[in-house]
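J.: please work out how this folds:
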Amino acid sequence: MDLISTRIITADVKKLISFYEQITGQKAIQYTPDFAELRTTVATLAIGSTRTLQFFGGEGVAGAAQNRTVIIEFRVKDVEEVYSRLKEFLAAYLVQPPTQMPWGNRSLLFRDPDGNLVNFFTPVTTEAIQRSGGDKGA
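T.: Presented below is the predicted three-dimensional model:
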C-alpha cells in the first residue's frame, strides 16, 4: 500500500491553488474548476471544491476550513532560506518561525487560507537526516 495524496476540500479552489503555488514555487495542474493537484516526487497535494463531495457520499462527509487535526508537511532543502524568501507573504499566516524540534528538524509552521496547518521542515541532525533517507531535503 502506498500513500499517494492528501486532499484538501475548500470553498475557494483558486485561492488555495494560488497559495500553494506561491509557497512551493510549483505549478498546480487544474483538471477542472473543482479539482487540482500539486505533485511532488513523493506525494500529491490535491485540492477539491466542496462541490466534489457529492461523489464521496454528500456534503456531510467533509467540511471546508474545519481541519484541526492534520499537518501538511513538506521537506525542504533549507527552511531558513524558504522562510527568508516567503517571510512577507506568510506574515498573516505564520504560526511559528523556523524552530529546532526535539526530533532533529527545523520547522516553519503556518496556516493556509483555509486554516490548515502547514509545516516546512529541514532535517538538521545526523539522526533526522538518516531517517529522511540521508538527504536534507528536496
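J.: when you work out contacts or count neighbours from here on, use the C-alpha atoms and nothing else.
T.: Will do.
J.: which helix or strand contains the nearest residue to G63 once chain neighbours are set aside?
T.: Among residues not flanking G63 along the chain, I9 sits closest, at 6.9 Å (C-alpha to C-alpha, 6 or more residues apart in numbering). In the assignment (DSSP states H and E), I9 maps to strand 5-10.
J.: now the second one, please; I'll put the structures next to each other:
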Amino acid sequence: MISKINLVTIWTDNIEPMKNFYNDVMGFEIINDLGEYVEFKNEGVRFALCERKVMVNFSDEYKIRANGQRFELAFPCESVEDVDHSYMILLDKGAVGVKSPQNMPWNQRTALFKDPDGNIHELFVDLE
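T.: This next block holds a predicted model:
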C-alpha cells in the first residue's frame, strides 16, 4: 500500500475568492494558474485548488457536496506570540475568525479561522 501524500487539493465552486484568500491573505505564491485549477508554492506536500465542475466530467461522485467540516489545514507558528500576531494579521486581511488564540488541553496554543468556502483552519504552536 502507498502511504505517502503528494498533493492536497481543495475542491471549490468559488475558485476566485478561494484563490485570492490563499494568495493574498495566507501569502501562498501562485505557481500555476489555469483558471479552474490553481497550484501554490508550498514546501513538502503540493497544495492546490480546483473547481469541482472540472472533475464532474470524470466521475459523478464529484457532484456530491460535503456537508460540514471535512478537513482542516494546520499552519505551524514559531511561538505563542507568533500565533497571536499571525491571527490578528489574518483578521486584518479579511479572514473570518472562529476562535481567538488560546492554550488547549493537548499542549498547544491554537487559533481558528475560516476560508471563503467556510473551511475551518488552525494556527498552532506546541507549548513547552
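J.: after superposition, what's the TM-score here?
T.: For this chain pair, the superposition-based TM-score is 0.80 by TM-score structural alignment, normalised by the length of the second structure; 123 aligned residues with a C-alpha RMSD of 2.2 Å.
J.: residue range for the strand holding I9 of the first structure in the second structure?
T.: The alignment of strand 5-10 of the first structure onto the second structure (TM-score structural alignment) spans residues 7-12.
J.: now the helices for the second structure?
T.: 15-20, 52-56, 80-92 (DSSP state H).
J.: export the ones you listed to CSV and tack on mean neighbour count?
T.: Listed next are the helices of the second structure as CSV, based on neighbours: other C-alpha atoms under 10 Å:
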stretch, mean neighbour count
helix 15-20, 18
helix 52-56, 15
helix 80-92, 17
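J.: mind putting these into a markdown table with distance to P101 of the second structure?
T.: Formatted as a markdown table, the helices of the second structure follow (distance: least, C-alpha to C-alpha, whole Å):
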| stretch | distance to P101 of the second structure |
| --- | --- |
| helix 15-20 | 23 |
| helix 52-56 | 33 |
| helix 80-92 | 6 |
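J.: one step back: buried residues, the strand holding I9 of the first structure. List them.
T.: 8-10 (16 or more other C-alpha atoms under 10 Å).
J.: with the second structure superposed, average distance for that strand?
T.: Overlaying the second structure shows strand 5-10 of the first structure at a mean distance of 1.4 Å from the equivalent residues (mean C-alpha distance after the TM-score superposition for the first structure).
J.: which residue, other than its chain neighbours, is closest to the residue nearest the centre of the second structure?
T.: Nearest to the geometric centre of the second structure sits L73, at 4.8 Å (C-alpha atoms, centre = their mean). Excluding the flanking residues, the one nearest L73 of the second structure by C-alpha to C-alpha, 6+ apart is H121, at 5.0 Å.
J.: list the residues that contact the one you found.
T.: For H121 of the second structure, the contacting residues are 72-75, 112-115, by C-alpha atoms under 8 Å, 6 or more residues apart in numbering.
J.: list only those of these flagged as buried.
T.: Buried among the contacts of H121 of the second structure (16+ other C-alpha under 10 Å): 112-115.
J.: the second structure: which residue goes with A36 of the first structure?
T.: In the second structure, the residue matched to A36 of the first structure (TM-score structural alignment) is V38.
J.: where do the strands of the first structure begin and end?
T.: All strands of the first structure, identified by DSSP state E, fall at 5-10, 29-32, 35-39, 44-49, 71-75, 94-100, 105-111, 117-123.
J.: much appreciated, bye for now.
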